[in-house]
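Enquirer: Predicted model and sequence follow; I will ask about them next.
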Amino acid sequence: MIRHAFAALMLLATPAVAEVEIQTLTTPGGVDLWLVEEHSLPFVALEIRARGGAALDPEGLRGAANLMTGLIEEGSGDMDAAAFQTAREGLAADFSFRVYDDALAISARMLSSNRDEAVALLHQALTEPRFDDDAVERVRAQVLAGLSAAERRPGTLASHRFFAAAFPGHPYGSDSDGTVESVSALTRADLQQSFADILTREGLYVGAVGDLTAEEATALVDELLDGIPAEGPTAEGHVDFAAPGGVDIVDFATPQSIAIFGHQGIGWEDPDYFAAAVLNQIIGGDGFDTRLMQELREKRGLTYGASTSLYVFDNAEAIVGSFASANGTMAEAVEVVRDVWADFAENGVTAEELEAAKTYMTGEYPLRFDGNAEIAKIMVGMQMIDLPPDYVVHRNSYIEAVTLEDVNRVAARILKPDELYFAIAGQPEGLDDTVE
């Protein structure tokens, strides 16, 4: 019953961007914290990111961070997994843990009435994880089942080939979930070491939204993070996109091939990033009006959908796209993508495309602030890429300021049709491997 009430409160918490007033605080313990006070509803959303993530997996132990993360809520202190879940449910608290290539994400939602108890339970999970043998084997079996299923999905096979070629020898080049072999070999000691390496105060970012004051928030964060180690190992340095232009085929028996394609990208800190983001929306962002959707789907019926994204890791950048097409039409689809890339690089975008992209991007931005938890996540993301607190107010003005000249200059600068690398899983007709 309490959990249903909590869900209803979450749905009601939808402040507009203009109402988001971010306070930047530092706790007595020295932790930086961004806070949005919202006292109209009695709950709090908390987001914590620890920089490092799965990229800190040691060589030969790929998947350690992923398996470790799945075990944080599987017992801590004197509570086994069942006891911990019972305690959390009794508080109507919601905790989630997820590891990415560059960060460990910890999300928590709790009612004001039992906030102290919920914080104490989460603190226990973050400082006294048990990694019981039965829990390790149960979660390991789940991970292994997922890895085995992934080997039968062409999209996964294409993605694995793409990133392995793009970032060879680097953690970005392999699946953060690991392989059947690496996950099967992980020991309890490996998981304990992964936990110690990743969850440290160094590179820690915190966002809180909801029914608490600045004084309460700083005290809460210090209590929650008490006992967390000060520092740990650092991830490997910057790596450039290494895959050469061409086609790389993963033979897989399926009537429809799946392609992952791309080349070197652009970073957050680049002064042309906003122009590149608008360009990406025009090429293959959200919606049916992108150039790739028009050329591949609407005009030729070669695919149901096509998309592109700017991938920005802590230590690498890429422009990455994907689409699926029947084996008999994949070769034509690849040529269409190359032609679109070349046309943008040479001729740029149209004024109509630019205005449509800017209208979409400025219109959808406020919709991201659809609850306290989402606002907390946005604030942490902003901190991680060194954006100022008032970015939420001015972000759309940065998009509006992008001119046709800006986009076309950036298109000529970053789009390299000859460098497009296609990893294709399937049995496409009329295409041969051109990448050794």
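Expert: Perfect, I can see it now.
Enquirer: CA only for contacts and neighbour counts going forward, please
Expert: Will do.
Enquirer: is it true that Leu204 touches Glu47?
Expert: No: contact criterion CA atoms under 8 Å: Leu204 and Glu47 do not qualify, at 10.6 Å.
Enquirer: Tell me the secondary structure at the closest residue to Gln383 other than its chain neighbours.
Expert: Once flanking residues are discounted, Gln383 sits nearest to Tyr205: 6.8 Å by CA to CA, 6 or more residues apart in numbering. With DSSP: H, G, I helix; E, B strand; the rest coil as the basis, the three-state label of Tyr205 is strand.
Enquirer: From Gly287, how far off is Tyr205?
Expert: Using CA to CA, to the nearest Å, one obtains 32 Å as the distance from Tyr205 to Gly287.
Enquirer: if you count what's nearby, which of those two comes out ahead?
Expert: Set Tyr205 next to Gly287 and count neighbours by other CA atoms under 10 Å: Tyr205 wins out with 22 against 14.
Enquirer: contacting residues for that one?
Expert: By CA atoms under 8 Å, 6 or more residues apart in numbering, the contact list for Tyr205 reads Asp32, Leu33, Ile48, Arg49, Ala50, Val380, Gln383, Met384.
Enquirer: take a look at this one as well, against the first:
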Amino acid sequence: MKIQTVKSPGGIEAWLVEEHAVPMMAMRFAFDGGSAQDPDGQEGVANFLSAMLDEGAGDLKSSEFQDRMEDLSMRMNFEDAKDAFYGNFETLSEYRPEATEMLKLALTKPRFDADAVERIKQQLMASLAYAARDPNRVAQNEWYATAFKGHPYARPASGTETSLGKITGAELEAYRKRVFAKDNLKVVAVGDITPEQLGKMLDDVFGDLPDKAELAPVSITDPVAGAQQNVVDMNVPQSVAVFGMGAMPRRDPDFIPAFVLNQILGGGGFASKLMEEVREKRGLAYSVYTYVYPFRHASVFSGGVATRNDMMGKSLDIIRQELQKMADGDLKQEDLDNAKSYLTGAYPLRFDTNAKIATQLLGLRMDDFDPSYIEKRNALIEAVTLDDLKRVAKRMLNTDNLIVTIVGKPELEQPKAKGG
């Protein structure tokens, strides 16, 4: 796989993997920002915008825009994350000029007609009402609200009924104008397109955007220190818990060992220690998992478990015990070897379609890696030693800082109740 760096005549840079066997291309792009840029009182505006960009643009009203997309057999969608606003675009080669124009209109001339805004708002309100009854969603939101209190990461990305109710087309346009710019843009393309064609396309789509974004500063932070356990009361037969603490940033030398450690602890499905101890040996839960996720302004080690109300306390006790055992150095070479084998062997599967390749490359660009990382990545995994794992486990898995949010009616020895 040859990754080329393309710079348009207008100075917009992108990574390109040419693949001309199939007459189509995939483009992935992102603007730094995301829901962390939602203004106070407008929580959910980035998420709202992601649902509005294909609801009419230029001279095309919503239904006309949707019909035109269908006629061109193109795919275009948008999504927000905490730190970025993402765009996904796929087109057949024969329709690329027309599809490119549609993407440009969506990014630079969205209409935000009142009827479309109101219709999407009602859909988002309905989603909020559904999420409020979903213990998994509630647990995740409450965990971030607790862990990052006072920081933009604490706010609900989907907004609230109150904040969504205040958002109009003017607020959507204000966010777009602040965040969509050339200096915070990352682009990758994979498929049937040459560097020259891509350079022209980059200027066609993004050339009219402002040179500089107007992003509000977001501070580097960590989850709050100190163990906490909060319960949100919900009348469900099975409780859900989200647990976690701080982790190391993506550029930290210990991140790769932490990534391997997580595979052993809870990221490896049925091969993980938590699955073995909580489900296989004791039958306490159907699933238990963990992950390490580096945001741009913080990093977290987090996980979750769902089980009967009367089993939640015992399940969390086992999870804490396993975290502590690893922090104390209870790790085996065999587990490390198995984790390495899986992580290195599965890596090529992330690159078996154009869309997957584009997604992986955009992730590297967002983390400020160069293309050579793909060739180095498995060697970095292989270089992790048992001593590395023990050092990182001691550094990261401090149960004195474990934050736990439980949603349901769990039976706990010493619950710390929180209204919900």
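Expert: Yep, it's here. Note that this is a predicted model, so its numbers are computed, not measured.
Enquirer: Overlay the chains and give the TM-score.
Expert: TM-score of the superposed chains, computed with TM-score structural alignment, normalised by the length of the second structure, equals 0.97; 417 aligned residues with a CA RMSD of 1.3 Å.
Enquirer: Per the alignment, name the residue of the first structure opposite Tyr342 of the second structure.
Expert: The equivalent of Tyr342 of the second structure in the first structure is Tyr360 (alignment by TM-score structural alignment).
Enquirer: Assign that match to helix, strand or coil.
Expert: Relying on three-state DSSP, one would call Tyr360 of the first structure helix.
Enquirer: Also Trp341 of the first structure?
Expert: Secondary structure, three-state DSSP: Trp341 of the first structure is helix.
Enquirer: Counterpart of it over in the second structure?
Expert: Using TM-score structural alignment, Trp341 of the first structure pairs with Leu323 in the second structure.
Enquirer: Excluding covalently adjacent residues, which one is nearest to its match?
Expert: Leu397 (6.1 Å).
Enquirer: Double-check that Asn88 of the second structure belongs to a helix.
Expert: No: Asn88 of the second structure sits outside any helix when classified using three-state DSSP, being strand.
Enquirer: ok, it - contacts?
Expert: Asn88 of the second structure touches Ala26, Met27, Arg28, Phe29, Arg75, Met76, Asn77, Phe78, counting by CA under 8 Å, 6+ apart.
Enquirer: Could you identify which of those has the most neighbours?
Expert: Arg28 (26 neighbours).
Enquirer: And the alignment partner in the second structure of the residue nearest to Gln383 of the first structure, how far from Ser50 of the second structure?
Expert: Taking TM-score structural alignment, the alignment pairs Tyr205 of the first structure with Lys186 from the second structure. Here Lys186 of the second structure is placed at a distance of 17 Å from Ser50 of the second structure (CA to CA).
Enquirer: Tell me where the second structure has strands.
Expert: With strands called from DSSP state E, the second structure shows them at 4-7, 13-18, 24-32, 75-80, 84-92, 185-191, 228-233, 238-246, 287-294, 299-308, 403-408, 417-418.
Enquirer: closest one to Ser163 of the second structure among the ones you listed?
Expert: strand 75-80 (16.7 Å; CA to CA).
Enquirer: What residues in the first structure pair up with that closest one?
Expert: Against the first structure, the aligned range for strand 75-80 of the second structure is residues 94-99 (TM-score structural alignment).
Enquirer: Report the mean deviation for that stretch after fitting onto the second structure.
Expert: Stretch 94-99 of the first structure differs from its equivalent in the second structure by a mean of 0.8 Å after superposition (mean CA distance after the TM-score superposition for the first structure).
Enquirer: what does that stretch rub up against?
Expert: Applying CA under 8 Å, 6+ apart, the contact partners of stretch 94-99 of the first structure are 53-54, 65-66, 69-70, 72, 88, 104-110, 122.
Enquirer: thinking again about what came up before, CSV please, covering the strands of the second structure and showing distance to Glu382 of the second structure.
Expert: Shown next, in CSV, are the strands of the second structure (distance: least, CA to CA, whole Å):
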stretch, distance to Glu382 of the second structure
strand 4-7, 27
strand 13-18, 27
strand 24-32, 30
strand 75-80, 34
strand 84-92, 31
strand 185-191, 28
strand 228-233, 36
strand 238-246, 25
strand 287-294, 19
strand 299-308, 22
strand 403-408, 32
strand 417-418, 44
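Enquirer: Many thanks, have a good one.
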